[in-house]
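J.: Here is my input, please return the structure:
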Amino acid sequence: METQIELARQMVVTAEMEQVAIAENFPADVIRQAVADGHIVIPANPNRRQKAVGIGRGLRTKVNASIGTSSDISDIGLELAKARAAEEEGADTLMELSTGGDLDRVRREVLAGCSLPVGTVPLYQAFAETARRQRNPNLLDDEYLFEVIERQLSDGISFMAIHCGINRFSIERLRKQGFRYGGLVSKGGTFMVSWMEYNNRENPLYEQFDRVCALMKKYDAVLSLGNGIRAGAIHDSHDRAQMAEMIINCELAEIGRDMGCQTMVEGPGHVPLDEIEGNIMLEKRMSGGAPYYVLGPLPADSGAGYDHITAAIGAANSARHGADLICYITPAEHLALPNVDDVREGVRATRLAARIGDIAKYPDRRDHEKRVALARRDSDWQEHFSLLMFPEKALQIRRSRMPENEVTCTMCGDFCAMERGQALFKDDIAGDKVRRKAAACPATAAVQP
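T.: Predicted coordinates for the structure are as follows:
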């Protein structure tokens, strides 16, 4: 089977590329060329029917929701409810990250229970099952790791976070720098580092990278190069260990792409607000424009309980500067396994952040925001609610505190600025900025929309 990127290079526009083109309002051949260049990926394992989602340059910034059991809480019904909630709230992709219970069953039921592209971290299952059987995850057989990767792919997994960038070189950078305020925060990354130290061996995912790519190509899944040494504290941001892994991941993204494997790179983590732009610039420059999947990011360490808001601030800035896929953070981050309400809040906050970032990233795509503003100005409540990202929430709030004059709201009541402004200046403010500019400059009028 040929992959999306291989077909794109043969000038073939696939059904998935057509679907992405329609969803994003682009000509199909523009999508095909970006896929051929490795600037857009489409996670769409043909073993499973799912929505075709494009991730990458020029497209709407996408939102990922992560779910999964733990060793403390393993409830398949809960995970299915979380998967459904994520899809209902508008997540674009889902990651199934279980480490507790019957891992094959959880994954297969989630795959059957939603229509989103689903990703995994195969190291979780490989180490969790080795720990159960042998009471020591460091006894993992690397052949079993590759078996788990193929088992998950054969089930229909469409993208995988695989920790290929952790190797002896990047671990040595961690040792030599002599500090780490946030320690290691990647579960898969930490277990792989432990395995390498225990067995005095190189990471088999790095050592046999061509084998990893061959498996991903077999199922046309997207290889997401995992960020296992990411910063878990803003004071660790861009330390030598993190940067060593980032350089390796960007290099591997290019190698995998040349082999005909769809690739993207994962990023941090905890990053101060002023470093987000530079982080994204580095990834794009070093990877040749591979899509960037950022985890949060969290620009502060002290927001637990409200880290969905902390991360939304980082996510908006990331989207603004070119990140392509944002992994949500929920209010439970750093505290507990998320429940259904946490999932809903996390998706909503991250979708809003992505929208804010896209408004800045694509200034020519702001017409929707203008329509919202006009409906608000004219007190056209029906139109206003129809255009909102979260109309049910807005309606619930308004109906709980209705004003005497239904044209206004109880924030201002008789002092409504919108109502008085319309009475004073309705005719003066009824025009359109674009048309006024065109009229003022007849030479450019013909090219105005």
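
J.: Please make it C-alpha for all contacts and neighbour counts, starting now.
T.: Noted.

J.: Now for T410: which residues touch it?
T.: Contacts here follow CA atoms under 8 Å, 6 or more residues apart in numbering; on that basis T410 touches R401, M402, P403.

J.: Would you do the same for the sequence below? I want to compare the two.
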Amino acid sequence: MRTYHTQMEAAKKGIITKEIAAVAKKESMEPEKLRELVACGQVAIPANINHTSLSPEGIGTGLKTKINVNLGISGDCKNYDVEMQKVDMALRFGAEAIMDLSNYGKTNTFRQELIAKSPAMIGTVPMYDAIGYLEKDLLEISAKDFLKVVEAHAKEGVDFMTIHAGINRRAVEGFRREGRVMNIVSRGGSLLFAWMEMTGNENPFYEYYDEVLEILREYDVTISLGDALRPGCLDDSTDAGQIGELIELGSLTKRAWEKDVQVMVEGPGHMAMNEIAANMALQKRLCHNAPFYVLGPLVTDIAPGYDHITSAIGGAIAAASGADFLCYVTPAEHLRLPDISDVKEGIIASKIAAHAADIAKGVPHARDLDNQMAHARQKMDWDEMFRVAIDGEKAKAYFESTPPADRHTCSMCGKMCAVRTTNLILEGKKVEFCSEK
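T.: You can find the predicted model right below:
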């Protein structure tokens, strides 16, 4: 019989849940240490009580950097089969989280199938689904209507939800006063801003925040506090709007913890490389070391078609500087809904960024695979190299596309391979080229 509502409540009571035990094993951490981190909010384990297929993961202090994959149907792309193929791709490459951002029609059929099959944690943005779920236009939706969508997603088994509760009237005043090039680029944030302006009301997720928390607590849904005022271009980064909202998110974090609701805080956005580390430190300070979930940051605005690379650069710096959770970005960012190829490119880029950051942070065992790769390369063991690689199939296809005359080398250097030459000399053999048949 479960004697607690949430992982945080259990941890505060000194209980090591099966989810805490599972995460501790994955992370090579003592369960008691992890319990303490969950109890104080520095680690979140998103695990809805109705997500029975979940393989739990921890996000936060001292743990491996996790990645999230966004997918879902839109009005222009309604193929559920293709979206489920993207799910399979995400699971195959080890994404720890999948966010269903569907915003067209009745999305619950796809979401329920996703939750039933996915061992990865599932996230949503209820604001996206409100119009389709309620079958009302934005102006017709009441404050309490929004809470109905939150409850529906929670019942279905969603592990974490992005709730844009920080864009209240104070934050909007700061945004208007400061002025921006790109204004509001958060989809959920822009919809809430529009609703607030058209109705004259306060943000319903802020006004009824305690009721939102009660819903989330009942199903142990982690709240991911959305950054509605994240910068959408370099020129808007670290401005009054972004920082003003972050201050509000810090207050909302403490209120959630008081209700035993687990919290993640979302962050930028677009940001020059020299600002990233300071932003990570500022977030951790203002939000009391809650886990930080970043989109990018994209470090330049001029690379459409290559934004998986601009995001991976920023994500690696962000995670090495304290971010805990990276949202992938695909080459299709800013251009169209990503196809399956785009999804793969985005996942791999994000996995590289997360892994590089874990090495920099000294996460236990982060370097193990790199050491295995180094030994395989020294021995010219191609099969082992392909096994260890993040995308071994692509590595093998590249190698075999221009096969070398001698399998102990690749076609770049051939018999002049530096590793081959050094190995021969250290084995007491001659290095010969012209006389070899």
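
J.: So which of the contacts of T410 of structure 1 are in helices?
T.: Using DSSP state H, the subset of those located in helices is empty.

J.: Out of the residues you listed, give me the one that has the most neighbours.
T.: In terms of neighbours by other CA atoms under 10 Å, the contacts of T410 of structure 1 top out with P403 at 16 neighbours.

J.: mean shift of the longest helix along structure 1 relative to structure 2?
T.: Counting residues, the longest helix in structure 1 under DSSP H turns out to be helix 340-361. Compared with structure 2 after fitting, helix 340-361 of structure 1 deviates on average by 0.9 Å (mean CA distance after the TM-score superposition for structure 1).

J.: can you give me the strands for structure 1?
T.: Secondary structure of structure 1 (DSSP state E): strands located at 40-41, 55-56, 62-67, 93-96, 118-120, 159-162, 222-225, 263-267, 292-295, 325-327.

J.: of all these, which lies closest to A438 of structure 1?
T.: Of all these, it is strand 55-56 that lies closest to A438 of structure 1, at 33.6 Å by CA to CA.

J.: about what we covered before: mind giving me TSV with the strands of structure 1 and columns for distance to Q10 of structure 1?
T.: Output for the strands of structure 1, formatted as TSV (distance: least, CA to CA, whole Å):
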stretch	distance to Q10 of structure 1
strand 40-41	16
strand 55-56	20
strand 62-67	27
strand 93-96	27
strand 118-120	27
strand 159-162	23
strand 222-225	19
strand 263-267	18
strand 292-295	25
strand 325-327	27
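
J.: Please name whichever of those is nearest to A445 of structure 1.
T.: strand 55-56 (33.3 Å).

J.: how much space between D307 of structure 1 and I397 of structure 1?
T.: 24 Å (CA to CA, to the nearest Å).

J.: got it, and A373 of structure 1?
T.: Note on A373 of structure 1: its distance to I397 of structure 1, by CA to CA, is 19 Å.

J.: More neighbours: which of the two?
T.: Comparing A373 of structure 1 with I397 by other CA under 10 Å, the one with more neighbours is A373, at 14 against 11.

J.: What residue in structure 2 is paired with that one?
T.: Under the alignment (TM-score structural alignment), A373 of structure 1 pairs with A374 of structure 2.

J.: Could you measure from its match over to R407 of structure 2?
T.: Separation of A374 of structure 2 from R407 of structure 2 (CA to CA): 18 Å.

J.: got it, and G314 of structure 2?
T.: From G314 of structure 2 to R407 of structure 2 the distance is 37 Å (CA to CA).

J.: And for D81 of structure 2?
T.: Distance check for D81 of structure 2 against R407 of structure 2: by CA to CA, it reads 41 Å.

J.: re earlier: now do the buried residues in the longest helix of structure 1.
T.: Across helix 340-361 of structure 1, burial judged by 16 or more other CA atoms under 10 Å covers 340, 342-361.

J.: Pick out whichever of D81 and R407 of structure 2 has more residues nearby.
T.: R407 (15 against 10).

J.: The more buried one corresponds to which position in structure 1?
T.: Using TM-score structural alignment, R407 of structure 2 pairs with E406 in structure 1.

J.: same thing with G267 of structure 2?
T.: Checking TM-score structural alignment: G267 of structure 2 goes with G267.

J.: surely that match meets S224?
T.: No - in this structure G267 of structure 1 lies outside contact range of S224 using CA atoms under 8 Å: 10.1 Å.

J.: which neighbours do those two share?
T.: The contact lists of G267 of structure 1 and S224 share Y293, where a contact means CA under 8 Å, 6+ apart.

J.: Have a look at those two and say which one is more surrounded.
T.: G267 (28 against 25).

J.: Find the nearest non-adjacent residue to that one, please.
T.: V294 (4.6 Å; CA to CA, 6 or more residues apart in numbering).

J.: residues in contact with the aligned residue in structure 2 for the one you found?
T.: In structure 2, V294 of structure 1 lines up with V294, judged by TM-score structural alignment. Listed by CA under 8 Å, 6+ apart, the contact set of V294 of structure 2 reads E266, G267, P268, G269, G315, A318, A323, F325, L326, C327.

J.: mind listing the helices in the stretch 251-400 of structure 2 by residue range?
T.: Per DSSP state H, counting those that start in this stretch, the stretch 251-400 of structure 2 carries helices over the ranges 273-286, 307-320, 340-361, 368-378, 382-388, 392-401.

J.: Just tell me which of these ends up closest to K117 of structure 2.
T.: The nearest among those, by CA to CA, is helix 340-361 at 18.8 Å.

J.: So which bit of structure 1 is that closest one matched to?
T.: So helix 340-361 of structure 2 sits over residues 340-361 in structure 1, by TM-score structural alignment.
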